[in-house]
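Chemist: Sequence and predicted structure are below.
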Amino acid sequence: MPETMDAWVQNAYGPAAAIHRAERPTPVPSKGQVLLKVRAIALNAGDVRIMQGDPMLVRPVFGFARPRQPIRGMDVAGTVVALGPGADAVRVGDEVVVELPGGGGLAEYAVAPAARLVPRPSSVSPRDAACLPIAAGTARQALDAAGIAAGGRVLVIAASGGVGTFAVQLAASVGAEVHATCAARNAASIGRLGATTVLDRDQPLRELPAGSYDAVIDIAGTAPLRDLQRLIVDGGRVVLVSGQGGRVLGPVGRMLRAAVLSVGSRRRIRPLSAVAKPEMLRELLALVEAGTISPLIEAEYPFDEAGAALARVEAGHVVGKIVVHGV
C-alpha cells in the first residue's frame, strides 16, 4: 500500500473554490474499519453544508475552526484493499458501497466502518451504486415516515434533485400516485421517472385544493408550513426533508414550528433526520439491479476535476446526481 495518496482537501470552512488537490498520508484502518480503493463518489448537498460549516450548529460535530475530516465526499463505491482488527466479516477484494461518516471519499483511498459496508452487485456499476446511500436512503426514509402505500397520493416538492428523483421513483414503484414540483425545464424528466402530474415549482401551493394529498414530501424547505399542512387529508403527513434557516441554527426553528403546528392536529408535520441504514441500502441496490429504480445523473467528473464537481453542487439546482470517478 502506498504511504501517500492524492486527495481533495480543505484547510478551513469555506467555498468550493478553496478546495485543492494535495498529497495526504494513506489512512490506516483501525479496529472495525477497512481501507477502500475508491472507485466512485456521489456528491450531496450535505457535502457542501459540511464544506461551508453551515449552519454553525454542525460545527461541534464536524469541527469548530475547520472540518476534522478535511476530505469531502460521503457516498462511495470501492474495493476493500485492507482490513483493520475485527473487520472479519469482510474480505480483501470485496466490492462494496458505503456512506462514510462525515466524508473522506474524494481521495484515492478511504477508511470506512466495516459495519456500514454493503456488497455491490456485479450488475450495478460503481457509479450507480455510489448514488444511493444518502439520496435514495433519505427518499426511502421520507416515504416510510409518510406511510406511503399503493393507492395513496403523494406530492414531492423539489423533485428534480438527488433525493427527489429517487422519491418519485420509489413512491411510483409501490403503486402510489405521484405529483411533483420542479422547474419547467425538468418536467419531462420527472414525468419519465413516474410522476403523473408535474407542477411548476413557482406555482403557489395555496392555489392547490385543500386535502389533495395523503402525504407531502418537502425537500425544498421553503414553503410556509401552514400551506403544506393544508394540502394533506386528515391522518396524512407532511415530511420535512430539509429546511431553510439562519446561519447559526439552520432549520431548527422551522422544525420547532412544525412541532407546534402538529399538536392536537390530525395533519401532522414530521421533520426527518435520515441516518445510514445498511440493510435499507442493500434493498435499494436490489431495486437498481432489478431495474425498478435508476439514478438520474446530471454529470460525471474525472478525479482531476473533483473541485469543479463540488462547485457544481454548491451552485445548486443539480438535476439528479453529480458523480466523481476514482483515480
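Modeler: Perfect, I can see it now.
Chemist: CA atoms for contacts and neighbours, from now on please.
Modeler: Fine.
Chemist: Would you check how far apart Ala183 and Ala259 are?
Modeler: Using C-alpha to C-alpha, to the nearest Å, Ala183 is found at 30 Å from Ala259.
Chemist: Please apply the same query to Met280.
Modeler: Going from Met280 to Ala259 by C-alpha to C-alpha gives 27 Å.
Chemist: ditto for Ala315
Modeler: Per C-alpha to C-alpha, Ala315 is found 31 Å from Ala259.
Chemist: Tell me which of these two has more neighbours.
Modeler: Ala259 (14 against 11; other C-alpha atoms under 10 Å).
Chemist: Just say helix, strand or coil for the more buried one.
Modeler: The three-state label given to Ala259 by DSSP: H, G, I helix; E, B strand; the rest coil is helix.
Chemist: Can you give me the neighbour number for the nearest residue to it once chain neighbours are set aside?
Modeler: Of all residues not flanking Ala259 in the chain, Ile269 sits nearest, at 6.9 Å (C-alpha to C-alpha, 6 or more residues apart in numbering). Ile269: 28 surrounding residues under other C-alpha under 10 Å.
Chemist: another one to put next to it:
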Amino acid sequence: MKAITKHKYGGPEILALEEVEKPTVKENHLLISVKANSANPADWHILRGKPFFARFTFGLFKPKNQILGADFAGIVDEVGQGVTRFKVGDRVFGEMLNGGAFAEYTCAPETVCGLMPDEADYNEMACVPIAGLTALQALIAHGKLKEGESVLINGSSGGVGHFAVQIAKAYGAHVTAVCSSRNIDFVKSLGADKTFAYDKEDIHLHKEKYDLIVDTNGNLNYDDYTRMGKRGVMVGFTTMGHMISVLLKKGFSKFPLTQITAVANSEDLNTLSKLIKEGKVKPHIEKIYPYSKIPEAIGYIESMRTRGKVAMSWDL
C-alpha cells in the first residue's frame, strides 16, 4: 500500500510517498481503508520532533512510527478479535496521535473511532477528530460550560477555534470570538454573538468579563485569564517558555486554569457526529489536497493562518 513516511525528524521536505506493507488487523482494532485525512499542528510538531521532550514518546533520535498522520475517515475493511462496536463496511472516523493515518490502510483501536453520519462526506469527517475533540473537551469536560454562560474563544477561526464557536453555541452559550479582522465575517457565520479583532484592539488590554476563557491560539498570559475570566482552558501555546510561565503562575494561585491535550474516545467522537448530523456543527474546509501532496498540506498549515481545516483525499 501507499503511505506518507518519515525516517528522520525535519520539515515537510523529508516526507516521502512510499510502498509499505499493509497492516494486519490486531485484537480490539479495526483495519480501515482510508478515504481522507486532515492536517493538524500536531502533525508538524511530531514531524519536526518539537518540542524536544515529545521525542521521549515519539522516538528520541528517529521516529518510532515511520508513517505520519493522526486524523482519518474511511471504511472498516476488517475487524479484530474482541471488537464489539463496529462491523465490516461501517464508515468511521477517528485519530491516532502516535501516527499511522496517512496511508491507504490504517489499523486503529476501536476505542478511538466513531461512526460517521450517513450523509457525511469523508473529507469533512476526516477534519473532525483532533480539532473537534479538543474543542469539545476544552469547553465541556474541562471548561464546564453551561447553557447561558459567556465564553471568549481566542483563535476562533482556526481548526480548533471554528469548532469551539459552533459547539459552544450548540450548548447554549454566548460566544465572543477573537480573530483577525479578515476573519470576522467567517466567525460570525459560525454563530459568534460578538467578535473581537486582535489586529484592531489589544487583547491584553481587554476588560470585559466572561464565565470561561478558551485559548486555542496560545498567546494569552496568566493576567489575561484572571482579568477576563472566572475560569480558563489553555489549548495552544506559542512557545514552551510562555506555557511554563502561565502554568507556574497558576501553580501559586487558586484560579481555575487547565492546560489540556484532547484524548480520543468513541463517546466524544459520536457526540461530534451527532452534532454534525443535526446541523449544529459543520467542518469548514479551506483546502483539499490529493494524498500525493500531503507534504505540501503539512507545510501549509505550519504557517498557522488556516481558516478552518485542511483535508487530504485518497480519491484524488
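Modeler: The structure has been received and is ready for your questions. Please read all numbers here as calculations on a predicted model, not as lab measurements.
Chemist: TM-score of the superposed pair?
Modeler: The TM-score (TM-score structural alignment, normalised by the length of the second structure) is 0.94; 313 aligned residues with a C-alpha RMSD of 1.7 Å.
Chemist: which residue lines up with the residue nearest to Ala259 of the first structure in the second structure?
Modeler: Structural correspondence for Ile269 of the first structure with respect to the second structure (TM-score structural alignment): Leu257.
Chemist: That match contacts Val235, correct?
Modeler: No. Counting by C-alpha atoms under 8 Å, Leu257 of the second structure does not reach Val235; the two are 10.8 Å apart.
Chemist: and Pro12 of the second structure, what pairs with it in the first structure?
Modeler: When the first structure is aligned by TM-score structural alignment, the residue opposite Pro12 of the second structure is Ala16.
Chemist: That match - nearest residue in space that isn't next to it in sequence?
Modeler: Residue nearest to Ala16 of the first structure in three dimensions, not counting chain neighbours: Ala311, with 5.1 Å by C-alpha to C-alpha, 6+ apart.
Chemist: secondary structure element for that neighbour?
Modeler: If you go by DSSP states H and E, Ala311 of the first structure is part of helix 306-315.
Chemist: again with Asp315 of the second structure
Modeler: In this structure, Asp315 of the second structure sits in neither a helix nor a strand according to DSSP H and E.
Chemist: Now it. Nearest residue, chain neighbours left out?
Modeler: Once flanking residues are discounted, Asp315 of the second structure sits nearest to Lys35: 6.6 Å by C-alpha to C-alpha, 6+ apart.
Chemist: if we can go back for a sec, what about whichever residue in the second structure pairs up with the residue nearest to Ala16 of the first structure, how many residues nearby?
Modeler: Ala311 of the first structure maps onto Gly299 in the second structure, with residues paired by TM-score structural alignment. Close neighbours of Gly299 of the second structure, defined as other C-alpha under 10 Å, add up to 15.
Chemist: hmm, back to that, mean deviation of the helix holding Ala311 of the first structure from the second structure?
Modeler: Taken over the aligned residues, the distance from helix 306-315 of the first structure to the second structure averages 1.3 Å (mean C-alpha distance after the TM-score superposition for the first structure).
Chemist: so how far is Pro27 of the first structure from the aligned partner of Asp90 of the second structure in the first structure?
Modeler: With the correspondence set by TM-score structural alignment, Asp90 of the second structure lines up against Asp94 in the first structure. For Asp94 of the first structure, the distance to Pro27 of the first structure (C-alpha to C-alpha) stands at 18 Å.
Chemist: So which residues of the first structure form helices?
Modeler: Taking DSSP state H as the test, the helices found in the first structure are 45-52, 59-62, 126-130, 137-146, 162-173, 187-193, 225-231, 252-262, 278-290, 306-315.
Chemist: Please identify the buried residues of the last one?
Modeler: Using 16 or more other C-alpha atoms under 10 Å as the burial criterion, the residues of helix 306-315 of the first structure that qualify are Ala306, Gly307, Ala308, Ala309, Leu310, Ala311, Arg312, Val313, Glu314.
Chemist: got a list of what the residue nearest to the fifth one when sequence neighbours are not counted touches?
Modeler: Read that as Leu310 of the first structure. Excluding its sequence neighbours, the residue lying closest to Leu310 of the first structure (C-alpha to C-alpha, 6+ apart) is Ala16, at 5.9 Å. By C-alpha atoms under 8 Å, 6 or more residues apart in numbering, Ala16 of the first structure lies in contact with Val48, Met51, Gly307, Ala308, Leu310, Ala311, Glu314.
Chemist: Those: which two are farthest apart?
Modeler: Using C-alpha to C-alpha, the two most remote members of the contacts of Ala16 of the first structure are Met51 and Ala308, lying 13.9 Å apart.
Chemist: Could you pull up the residues touching Asn44 of the first structure?
Modeler: By C-alpha under 8 Å, 6+ apart, Asn44 of the first structure lies in contact with Gly73, Ile134, Ala135, Gly162, Val313, Lys321, Ile322.
Chemist: Where neighbours are concerned, which of those has the most?
Modeler: Busiest of these [other C-alpha under 10 Å] is Gly162, holding 30 neighbours.
Chemist: Need the nearest residue in space to the residue in the second structure that that one lines up against, chain neighbours excluded.
Modeler: Residue correspondence to the second structure (TM-score structural alignment): Gly162 of the first structure is matched to Gly159. The shortest distance from Gly159 of the second structure to any non-neighbouring residue, by C-alpha to C-alpha, 6+ apart, is to Gly308 (4.5 Å).
Chemist: So what's the residue count around the residue opposite the one you found in the first structure once aligned?
Modeler: Taking TM-score structural alignment, the alignment pairs Gly308 of the second structure with Gly320 from the first structure. A total of 21 residues lie near Gly320 of the first structure under the criterion other C-alpha under 10 Å.
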